[in-house]
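# below are the sequence and a predicted model for it; my questions follow.
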Amino acid sequence: MGSRRSVNGWDAVVVGAGLAGLACARDLGAAGLRVRVLEAQDGVGGRMRSDLVDGCVVDRGFQVFNTAYPQVRRRLPLRELRLRPFTPGFLVHTGRRRLRFADPTRAPRQALRGVGGGVAGPRDLAALATLTGRDMLAPAALVRRARDTSTRRALAAAGFSEGFVERFFRPFLSGVFLEEDLATSSRFFHLVWRSMARGTICLPAAGVAAVPELLASALPPGTLALESPVTALTDDGVVVDGGREVAARAVVVASSPTVAAALLPGLPLPPYRTVTTYYHLTPRSPLREPTLVTDVRRRFTNSCVLTEVQPGHAPRGYALVATSVLGADTAGRERTLRDALAECYGTDTGGWELLTARTVAEALPAMEPGLPLSRRSRRAAGRYVCGDHRATGSVQGALASGARAAREVVADLAGA
């Protein structure tokens, strides 16, 4: 690509308006560069989209929003999202009853009551308080430099009993990592646990799509072009929709992993996890509190009554239940899931209406031990890539990857 300003006036084209692409575009614009964002879909957000289905707010896959991420605090006026929190801790169904796990650093009395109720022994409760306090207070740089192993090994080294790991960590973290074996990088686990301890897990009033939409609203007018799929890269920019060329000095590919691999042959990508979320509508809430429910038998990763968190997610007089499972939607799976939910919520689910099911095929990258927490974005002269596959599978990772790509583009164009 040439070193002079393109004939169309664009210093950089960003391919994709997910979190990484929006963060990158915003930082490039703040550096004084003229930026064009090309998005194939009819809205921003990538995997972080919300739909209105029969009057219900349905996210494309169950997602929550963590207020503690540094990139979130830096970029977003949180008040505008109208956030409402989940209960700290969660409920786990053991097969016979629901046990409540309370965060000992936030609700010590509830946590201590759990010792007598068989939730955790004194050893496990002490180890949980120590782990949470250390991750919450330690500098993030220290956590990132720690020796990396699997999460399962790290939990054993922290002094947790195998029974507690199976009752507490494994059901809960399967919904965070989208894998059941606790094989995810312990460094990433500690960073996630740190963010949960320092922040609040919430839902925006308008669904998770409000997050990328708020980021996009800060872009200068004329920056974003929707329904503009990039089909190829050229020496001078990109080709849109198989015909029109858009010239730019630099191109940042911030698209889905599949599209990124097609546009940048040879791009290394980790395996991706798939998750499906089933949305059920019911006249009565099966749980009168905004709390996540997990299942020791791992028939689902988590379930919650969304309308207990955000009442506006369903029409008045109805409750909306979201339940996520690993993998794709298959024949008969929803029927089996209803049986599990009936047991876990202690109610008849036969009359629940299946509103919709949302499968996200590239929901989260696999993050095994040895995971680089950040990768260079530069792939070749004038070509860059960003996304959660270049950092960590989280809102923080996507935003940080976009920010890194912007820094590299600015530095390269300044020296051209």
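Cool, got the structure. Numbers count the residues shown, from 1 in each chain.
# make it CA atoms for all contacts and neighbour counts henceforth
Noted.
# from Arg153, how far out is Leu173?
14 Å (Cα to Cα, to the nearest Å).
# comparison target, given below:
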Amino acid sequence: MRKTDSGRYDVVVVGAGAAGLACAGDLGAAGLRVRLLEAEDTVGGRMRTDHVAGFTVDRGFQVFNTSYPQVKRRIDLKALRLRPFTPGVLVHTHDGFYRFTDPTRRPRQSRDLLPGRLVSGRDLLALGALSARDALAPASVLRRGPDGSTLTALAEAGVSPQLVETFFRPFLSGVFLEDELETSARFFHLVWRSMLRGTLCLPAEGIGAVPAQLASQLPAHVLRTGSPVGTVTPEGVTLASGGEVGAIAVVVATGQRAAGKLLPGLRVPGGRTVTTFYHAAARAPLAEPVLVVDSRRRFLNTCVLSAVHPRFSTDGRALVSTSVLGSPGPTETAAVLRALDEVYGTDTTAWELVHRVTVPDALPAMSGPAPLSRRTRFGPGTYVCGDHRATSSLQGALASGARAAREVLQDLAS
């Protein structure tokens, strides 16, 4: 079989998503000879951005959280030219909009949290205790806590079923991409902590700017795109094109399904599928850069992206993003547009659908109880990392990539 690269690498990393980029970066910084192979034409995995009809659209609605420890360690936030969402969300109910926000950030916008409006007095106390604990406690304490489902955790915190149905289920369905609130309770607490301590933003060039920045930090000639891997062997990897790349160690940093195919016997979680619609409107139906959720759960969330970052539209029209679970057919799609008509209080019939993207396995399922981190060693000289080996988040992907690098370095040193 012909050789694709001369010589033999210390490590071949398969997949240039967030986990693979972090792993390759750490290994290269340690002085190892690394080859990073990516099947697509650019880096990012699920963190991709496209330019369609003059609009900047991500591969599914995504936000960037500034509070993640791995983000603080690896990313130049200023270079991303971030624009924030308004803290909190607007909840659309039968009675109109209610604002759920952090009163410590926007006290003047917190009147809907007064007892008798969105929450009861008992819920307000429960929310205060829950948020104070999650925001102030060390992350290690939350990681060691008892685990179960998010739904159970909210009940144990004293949150009423009414508030769960009005706010938490509609909001968290868009975060976890599942509407049963079965996601790990420990992960919920960590996510709630990150939202209380950080800021949700969008980069000027879309979410793809994040992996692009990580790729720019790699040593020269490490990354090779357009190189899908066919198999993992004891000598390295073979490419789908028929060549091979030799290496002492191989790190599989792909999504869970691809990892399961490359590493037979690897147990992988199921995935959550989401579809995002991008509509162009002559006028912005909402001028505020805020996330909107629906208490009737006709969609996961919607927002005017061009209100968050004007660069997302080049012709003056507003760009509206709306996400739903799964891959809806024509009937469900029409129902979503009717729901937007009601929620935004405007006629949506003239809106132009400029892009629709369905992302299978957009997030790995994390039904509780679930481990928050898994070892990356799979077999002799073989490792696996990604958000499916940690938490379903950018933080989880980066942390898993960093752990793979540490375990490779330990094994090669010994």
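Yep, it's here. All values derive from a computational prediction rather than experimental measurement.
# overlay them and tell me the TM-score.
The TM-score (TM-score structural alignment, normalised by the length of the second structure) is 0.97; 410 aligned residues with a Cα RMSD of 1.3 Å.
# returning to what we had before: quick one: which of Leu173 and Arg153 of the first structure has more around it?
Between Leu173 of the first structure and Arg153, counted using other Cα atoms under 10 Å, the more crowded position is Leu173 (20 against 14).
# now do the SS call for the more buried one.
Of the three states, Leu173 of the first structure takes helix according to DSSP: H, G, I helix; E, B strand; the rest coil.
# so what's it up against?
For Leu173 of the first structure, the contact set (Cα atoms under 8 Å, 6 or more residues apart in numbering) comprises 179-180, 182.
# let's see it at 10 Å
151, 179-182, 184, 189, 294, 301-302 (Cα atoms under 10 Å, 6 or more residues apart in numbering).
# of those, just say which sits nearest to Ala406 of the first structure.
Ala406 of the first structure lies nearest to Phe189 out of these, by Cα to Cα, at 26.8 Å.
# wait, that closest one sits on Ser150?
Yes. With contact defined as Cα atoms under 10 Å, Phe189 of the first structure reaches Ser150; the gap is 8.9 Å.
# of the two, which one has the most company?
Using other Cα under 10 Å as the criterion, Phe189 of the first structure and Ser150 rank with Phe189 on top: 23 against 20.
# tell me the counterpart of that one in the second structure.
In the second structure, Phe189 of the first structure lines up with Phe188, judged by TM-score structural alignment.
# tally of neighbours for the nearest residue to Gly346 of the first structure once chain neighbours are set aside?
Closest residue to Gly346 of the first structure apart from its sequence neighbours, by Cα to Cα, 6 or more residues apart in numbering: Pro286 at 7.8 Å. Neighbour count for Pro286 of the first structure, taken as other Cα under 10 Å: 20.
# do you know how far Pro286 of the first structure is from Val293 of the first structure?
Using Cα to Cα, Pro286 of the first structure is found at 11 Å from Val293 of the first structure.
# what's the overlap in contacts for these two?
Taking Cα under 10 Å, 6+ apart as the criterion, Pro286 of the first structure and Val293 both touch 304-305, 341, 344-345.
# so Ala403 of the first structure is in contact with Ala30, correct?
No. Counting by Cα under 10 Å, Ala403 of the first structure does not reach Ala30; the two are 11.3 Å apart.
# neighbour-wise, which of these two wins?
Counted by other Cα under 10 Å, Ala403 of the first structure and Ala30 do not tie: Ala403 has more neighbours, with 23 against 13.
# Provide the secondary structure category for Ala249 of the second structure.
Quick answer, by three-state DSSP: Ala249 of the second structure is strand.
# surely it touches Val14?
No. In this structure Ala249 of the second structure lies outside contact range of Val14 using Cα under 10 Å: 11.0 Å.
# tell me, what's touching those two both at once?
Shared contacts of Ala249 of the second structure and Val14 (Cα under 10 Å, 6+ apart): Val237.
# the more surrounded of these two?
When Ala249 of the second structure and Val14 are compared for neighbours, Val14 comes out ahead with 29 against 23, by other Cα under 10 Å.
# can you tell me how far that one is from Arg377 of the second structure?
Separation of Val14 of the second structure from Arg377 of the second structure (Cα to Cα): 15 Å.
# count of neighbours near Asp54 of the first structure?
By the criterion of other Cα under 10 Å, Asp54 of the first structure has 11 neighbours.
# counterpart of it over in the second structure?
Taking TM-score structural alignment, the alignment pairs Asp54 of the first structure with Ala53 from the second structure.
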